[in-house]
Structures are given as C-alpha cells and as structure tokens.
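S.K.: Task: produce atomic coordinates for the following.
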Amino acid sequence: MVKKMLFILVCGLCLCLFFQWDVKKGYNAYVRVHPLIETPVYQGKIALYTQGSNLYPTLFEDIKKAKKYVYIQFFIIRADNISMKLFELLKEKAAEGVKVKLSVDRFGGNDLSRTLIDDLKKNGVEFTFSRKASRQHFFYSINHRNHRKFVVVDGQEAYLGGFNIGEEYLGKHKKLGYWRDYHLRIKGEGIFEIEKQFLKDWEEDTGQHISAQRVPIARSHGANYQLLFSTGEELEQKMIDLINRAKVKLTIATPYFIPSEHLMNALISAKEKGVLIDIILPDNTDAWFTKPPSYPKTEQLLNKGIRIFLYKKGFFHGKVMVIDHTIANISTANWDPRSFYLNDEASCLIYDREMIAHIEREINEDKTNSRRLTKTVIDEIPKWERSLKKTPEWIYYYF
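M.R.: Got it, this is the predicted structure:
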C-alpha cells in the first residue's frame, strides 16, 4: 500500500514538473515571435460603454450597416438569446455578400454546439475557434487563450474592451446581477491596426492569409490614442512603466487582482513617492478561486495606505487604469498572471483630457457603488477561504 501511494505521488510530481516545463518551453517559443506591438498614436472619435444594454444595440446597428466586411473576435460567446440575435444578423449580412469572419476562443466558446457552428458556416459565415490545443507544447497550448475582444466593420468602426457576448453581460446572471464593464467604440484613424491584428490571429488559427487593407478615412478631430497587442510579460513591464509615470494619482480597476512581485513593488514605490492610489475590485466574483490569492496582495497594499474599493452594485468586470488625469488605459487584460503571461490581450491608451475626464466620472460612480476594504472586512472573510491565501504562487500563475 505504501509503495503504491509513493508511486502515485512520484507520478503526480513528475506530471506537475513536465506540465510546468512544457508551459515554459511553449511560452518562450511563442513570445519569441510575438513581441508586444505598440502602434503609433492615432486620432479618432472614441465612445465609452459601461453597460451591455447600451453597447449591444450600437454594435448590432454598425454590423447592420456593413457593406464589405465584419470581423469579430470574442473570448466568450454564449448560446443564448442575445448571441442568437447576433448569429442571425451575421447570417443576414453574409447573405447580402458581406464577408463575415467570426472567431471565438476555443475554451470560451464551449457553449457553441457543432450544429450551431455548421449552421453559421452553411449560411456563409466563416467561423473558427481561436487557440486550439496542439500536440506541440500541449499544456502551453491549452493555457494560452485569445482573450481579445475585437469587432471591425468595413474598416470604419472598431470595438475593444471587456464585454463578451451573452445574457450575463446584460445583467441577467442570477448570481452576479448587474454587470459593469468598460468597452470602447473607435471611429477614425487606427482601426487598420485592430484589423491587422485580427487577421494575424485569424491566419494563425486557420492558415488563411489575408492582408489588411487601409480604408481611406477623412481626418477628424478626436481623441489621441495608441493600441497595444500583447502576449507575455512585456505587458507587465508596460504597466510598470505607466505606474512609474504617476506623480499625483493612479486608479486601477480590474475584476481579478493577483499582481506579481514586480507590480507590487511598483505600486508601493509610487505610494511612497506620494501618489494617491485607488484600486477598484468586485465584492462579488464569477471566479471565487481567484480571490484567496489576492488577499495577501490587498492586505499588504492596504497597510501601505493604498485605498481599495469593493464594488457592490453587481459584478465589476472593467479593466481600467488612469494616470494623473492625462493617460487612461481601457483593456481586455486583467491584473492576473494569465493576462500578463499567458493570454493574447489588447489595450487602448488614451491621451485626451476630455475623454479621460469622462472615464473618471464613471470611475467615481463605481466608487460610490462600492465599500472600502478595511481590516474589519478582511477579518470577516471565512477562515477556510483565508487559509487558501497560502496557495503556492506557481499554482495561481494559471488562475
């Protein structure tokens, strides 16, 4: 019996070591040819959406007006009512001769049945799952997810942010209720960059090469912005650079908060230099296992004088940074190891004071709908849950 248990233990240990080796090997091979992409600064009209009930009608209306092509990438698309409305619309556009490409992350698209996908294809919609498992570096491939959320319509409008497609994003999740997120609609220059990245991902997933084409766009007054496309730790360094630029105030909002030691050091250093730092996190979560690893982080920051707000109105899913009222970042990336080391992500850095002031008004509303994290609140956390905060860091690297 002892020998059997020892054998199982050794096999389990070997599997864990091989798992980690494979992930590291696959990661190094992938990021070597997929460095962080930082685009030039562009100018365009930017609109912010924080509720699915406002975003979806605008998105669907833009798709309805499409004349040439619609490119869509989401991490999650459900098989529910709002998703079916999107699918019907895409089939209608394909029937009109519009090129429709729909990409969904392989794990995030688990709700989509073969029958549903075949129906889309039969009706002219080109469909692919993104980041399918591969034999080479298998464990890395199942952890490497396409977390980007893109829509490009005729090279004229583009969408980027935290929303996926599903009824829960309309606040209809029984447990989570109201859904708060941050998503951008961009019109004007720079959309070519989003289209180009979508087509790179599409080629990687399908083998089909399509060159992005610049659509003539009349120059117009609007917000200055820059796009970032990342896979790997270069995004973490970019966030550290942004933190280091803060002189007066830094606001971070994210649904999952498991920062690395490097990010923690950057935050503490900024606080010690006199920067006012606010962090907004959800009080309720759709992934409970991500909370215990965050407890040591939030406790340490709280002890350093950093203010932490717990959003209570529903579920907070936005990914936002604001630095000194002069730079804002709306992103698909969370503050967790997956987004910083494993996922494909997209971010939009905004350098427009008027737009940033609008974002800050929304953030202030989020704070109003939050409670402050205090020592008393921490003490109220169940003991069994607090005990999980000792989870080894190499494990929650995959959270």
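S.K.: all contacts plus neighbour counts: C-alpha atoms, from now on.
M.R.: Will do.
S.K.: OK, contacts around the spatially most central residue of the chain?
M.R.: Nearest to the geometric centre of the chain sits Thr332, at 2.4 Å (C-alpha atoms, centre = their mean). Shown in contact with Thr332 (C-alpha atoms under 8 Å, 6 or more residues apart in numbering): 147-149, 160-162, 319, 345-347.
S.K.: let's see 10 Å
M.R.: Taking C-alpha atoms under 10 Å, 6 or more residues apart in numbering, we find Thr332 in contact with 75, 147-150, 160-163, 182-183, 254, 317-320, 339, 343-348.
S.K.: Could you do Leu242 as well?
M.R.: 236, 250, 266, 321-323, 327-329.
S.K.: among those, which are in helices?
M.R.: Using DSSP state H, the members of the contacts of Leu242 that fall within helices are 236, 266.
S.K.: Let's compare: structure for the following, please.
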Amino acid sequence: MSVLMTIVIILAIIVIWAIADFTLGRKKHQSESNKLTLSPEDGDWDFFSEGSTFFAQFFEDLRAAQSFIYVQFYIVRDDPLGRELFQILKKKASEGVEVFFVVDALGSHKLPKQVVENLRSSGVKVLLIERPKFPYLFYSYNRRNHRKVSVIDGRYAYIGGYNVGEEYLGKDPKLGHWRDYHLRLSGQVVRQFHSLIRWELEQSTDESFDIDFPDVSETGSEPFELLATNGQHMEEFFVNKVNEAKSSIFIGTPYFIPGRKLVQALKNACQNGVKVKILIPMRADHLFVKEAAIPYLLPLLNAGAEIYRYYPGFYHAKVLMIDHSFCDIGTANFDKRSFYLNNEVNCLFTSETLIEKISKVIDFDLQQSEQLSLPDLTQRSILDRTKGLFANMISRFL
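M.R.: Next up is the predicted model:
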C-alpha cells in the first residue's frame, strides 16, 4: 500500500470517527441540556465598557472581600493582569476568606500547572470545568463553559464579556482597543447568581465542591433576571425577543454566525418596519469568523438591516436591545457555538436609566464604525470566496 493511500485511509477514519463522535455526543447533550430561568429580583447596577475601569473596580471589590469570593471566567491568562488576580485571591484566602476560582479547562488551558497548584496550596479552591472526556472526546472538546460571573460577599455580582488577560486592557497591538460590556450588580439579584452557581455545579460532570453562600441583605431599585443555558434554548430566546420588536433591534456581537432561524426572524422584522442595526468587529481574533458571517449578513443587508464594523479595535460586547425598552447583556454570542454547544448566561433587564447609559455607549461605538454596503460583501476576491465556503462548512465550530 502506498504512503498516499495510507494517509487517505487514516484521514477517512478520523473524519468518520469525528462525525460519529459529534453526532452521538450531540444527541446525548440534547437529551440532558436544560436552562435556568429565575423570577426577577431587584438590584442596583454599574456598567463598564472599558477594561481599565472594569478591572480597577473588580479588583477593588475583591481586595475588600470579608468572607466569600467566587470568580469564574472562560479565559484567564498567566500575564501581568492574571498574576495580579492570583495574588489577590491567594491573599484573601490567607486572610480566611473562602475563595473559589473556576475556569474552563480548554479556554484557560495555557494556565501553567504550577500556577493552579500554587493557588490550591494557598487555600484557593480551584475547578477546571468541562474537560474533554470519552466516549465523545471530539464533542466534549467543542462544548465549552463560556460563562463569566463573579460573586463577592453576597454584596456584588459581575456578568458580561470580559475575561482576564492583557488584551482586555487593549494591550494586544493586533486587536487594538478592546470594547466590551460588563455589569456589576448589587441587591437581592445577587441571590440569582448563587442559584446559578449551585445549578451549574449540579450540572457539571467534573469534580465539584460544596459552597455555603453568604446571606444577601441589601435591597435594590430595579428588576434583573438571569437566563442560563447549557448548549440549547438561547437561540429560541433570541428569536422570541426579535419577534416581539415593534420599532428597533440592536445586536452587538464579536461573532455573527446565527443560523437560519434568527436570520429569518430579523428579515421578518425588517419587512415589518423594524429598524435593525448590527455591530460586529472589523478585526477578527479567530480564523474564518468574518468569512462565516457573510452568508448571514448578505440577506439582512438585502432586507434593509444596517450592519456596522467597529474600527478602533476589537468589539467583544454581547448585547441585544429591543425597542430601547429591553436589554440583554451576558456571555452568549450570536453564533451557533453559543446556541448549540456552550454553557452561557445572560442578564435581562428593562431599567430605563441603564438602557439609556448603554444606548449612549452604543451610539458612540457606531460613530467609530463603518457601515457595510452590499458591494463590500459581494465584490470579493476568489480567495476570499473560497475561504467563505470553507468557513461555512465549519461554522458550527467557530
């Protein structure tokens, strides 16, 4: 048998295995996945759209913690910002604060083992969640825990798009200025984050730990609620909210690969006179995500939607605003990965003052962006079109 034939056979076996693995893994996941919906509870808020102000406040709250810290991110880097976080967590643990540190096993796979062991030896309880595992190795590799939530002393809860790394401070020259949206909540709504964490650990197939949550004594002035999903239900939620729109829809996302259902809902909205605006980044932090978006952007441009590309740097915010009266900020992107694979959580609210503040930031971001036209997407080179065909084939995994 020739070397070429051997290679072809090996590749065929790998492809067949990957398809079978993913198909069976997906069926098992669908049979087990569910969602967490909670009744709204009152809270107060702070909103962040700059990494410097977000991390300054976040680290200040961590340093002031008296009894309890729960920190969870998809990505935590072993860089100056990450090391500052590690030092804070270790110091608080040495002071007798109960400290929990949870990261996605693959999202944070570059964390050195010695860093994790050093945290543990310092009294920090560490969990690397959603490790790839048999029998569905390929599927579990693609299924990630994408949530980014933190809770401090039962007083403050954080949710949004920021992870922990120098690029989130705009220090990666390839990505430039980093734009993200993140919430800091206080009041009774913090109890929803306790419920989320408890539910998440019950769902996890990894090792877990028992947590005694502190009491939440503070009240709040406006209702907030969490929606958490495990690789299903988020698409249905977004489609339903789009269908409710009467006058306007704004979507901000770094990855726009939504699938047919959401695109059809947005097209219907355009045809019903709803003004649809979508903001995506000009730069890409992953291969093929820009190309994979084109088949979904084209029909929306034809339907009358306005599409903008953020130029100052990388736009990573995840936001849905309907009629300037409902808003959703969380961890879910408008892509197939967030809809069908990832564990996500979003915060839903109708606060007029918060929506007004977010709207001003969105308006500023749109002013810094370029509006796309049909020729921008239709007049592409043969190479770009070829890349687009390949991107469409693997769009579920981008």
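S.K.: So after superposing, what's the score?
M.R.: Put the two chains on top of each other and the TM-score (TM-score structural alignment, normalised by the length of the second structure) is 0.94; 397 aligned residues with a C-alpha RMSD of 1.9 Å.
S.K.: just the buried members of the contacts of Leu242 of the first structure?
M.R.: With neighbours counted using 16 or more other C-alpha atoms under 10 Å, those contain these buried positions: 236, 250, 266, 321-323, 327-329.
S.K.: Save those residues as TSV, and put in distance to Leu199 of the first structure too.
M.R.: Output for these, formatted as TSV (distance: C-alpha to C-alpha, whole Å):
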residue	distance to Leu199 of the first structure
Glu236	25
Leu250	34
Ala266	35
Met321	27
Val322	30
Ile323	32
Ile327	28
Ala328	26
Asn329	23
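S.K.: out of those residues, which one sits closest to Lys68 of the first structure?
M.R.: Lowest distance from Lys68 of the first structure to those (C-alpha to C-alpha) belongs to Asn329, with 30.3 Å.
S.K.: check contacts around the residue nearest to that closest one when sequence neighbours are not counted.
M.R.: Once flanking residues are discounted, Asn329 of the first structure sits nearest to Leu349: 4.5 Å by C-alpha to C-alpha, 6 or more residues apart in numbering. Leu349 of the first structure is in contact with 41, 224-228, 320-322, 327-331, counting by C-alpha under 10 Å, 6+ apart.
S.K.: SS state for Leu349 of the first structure?
M.R.: In three-state terms, and counting by DSSP: H, G, I helix; E, B strand; the rest coil, Leu349 of the first structure is strand.
S.K.: Check which helices and strands the longest helix seen in the second structure sits against.
M.R.: Longest helix in the second structure, counting residues (DSSP H): helix 3-32. Judged by 3 or more C-alpha pairs under 10 Å, 6 or more residues apart in numbering; DSSP states H and E, helix 3-32 of the second structure is in contact with helix 137-142, strand 222-230, helix 336-340.
S.K.: mind listing the strands in the stretch 101-250 of the first structure by residue range?
M.R.: Counting by DSSP state E, counting those that start in this stretch, residue ranges of the strands within the stretch 101-250 of the first structure are 126-130, 150-153, 157-161, 179-180, 183-188, 223-231, 249-253.
S.K.: burial of the corresponding residue of the first structure for Phe58 of the second structure, as a residue count?
M.R.: When the first structure is aligned by TM-score structural alignment, Phe58 of the second structure is paired with Leu59. Neighbour count for Leu59 of the first structure, taken as other C-alpha atoms under 10 Å: 17.
S.K.: Kindly report the same for the one 3 residues further on.
M.R.: A count of nearby residues for Asp62 of the first structure, using other C-alpha under 10 Å, gives 18.
S.K.: Could you do Lys110 of the second structure as well?
M.R.: Counted with other C-alpha under 10 Å, Lys110 of the second structure comes out at 12.
S.K.: Make sure it is actually in contact with Asp78.
M.R.: Yes: at 7.6 Å, Lys110 of the second structure counts as touching Asp78 under the criterion of C-alpha atoms under 10 Å.
S.K.: what sits up against the helix or strand in which Glu354 of the first structure is found?
M.R.: Using DSSP states H and E, the element containing Glu354 of the first structure is helix 353-368. Here helix 353-368 of the first structure makes contact (C-alpha under 10 Å, 6+ apart) with 45-50, 180, 182, 222-224, 251-253, 278-281, 308-313, 316, 318, 320-330, 350, 369-370.
S.K.: Centre of the chain to the following helix or strand past that helix, how far?
M.R.: Once the chain leaves helix 353-368 of the first structure, the next helix or strand it forms, by DSSP H and E, is strand 370-372. Here strand 370-372 of the first structure is found 23 Å from its chain centre; the criterion is C-alpha atoms, centre = their mean, to the nearest Å.
S.K.: in the second structure, what residues pair with strand 370-372 of the first structure?
M.R.: Mapped onto the second structure using TM-score structural alignment, strand 370-372 of the first structure covers residues 369-371.
S.K.: Only the buried residues of the matching stretch, if you could.
M.R.: Buried, per 16+ other C-alpha under 10 Å, within stretch 369-371 of the second structure: 369, 371.
S.K.: That stretch vs the first structure - mean distance after superposition?
M.R.: Taking mean C-alpha distance after the TM-score superposition for the first structure, the mean distance separating stretch 369-371 of the second structure from the aligned residues in the first structure is 0.4 Å.
S.K.: Just give me the match in the second structure for the residue nearest to the centre of the first structure.
M.R.: In the second structure, Thr332 of the first structure lines up with Thr331, judged by TM-score structural alignment.
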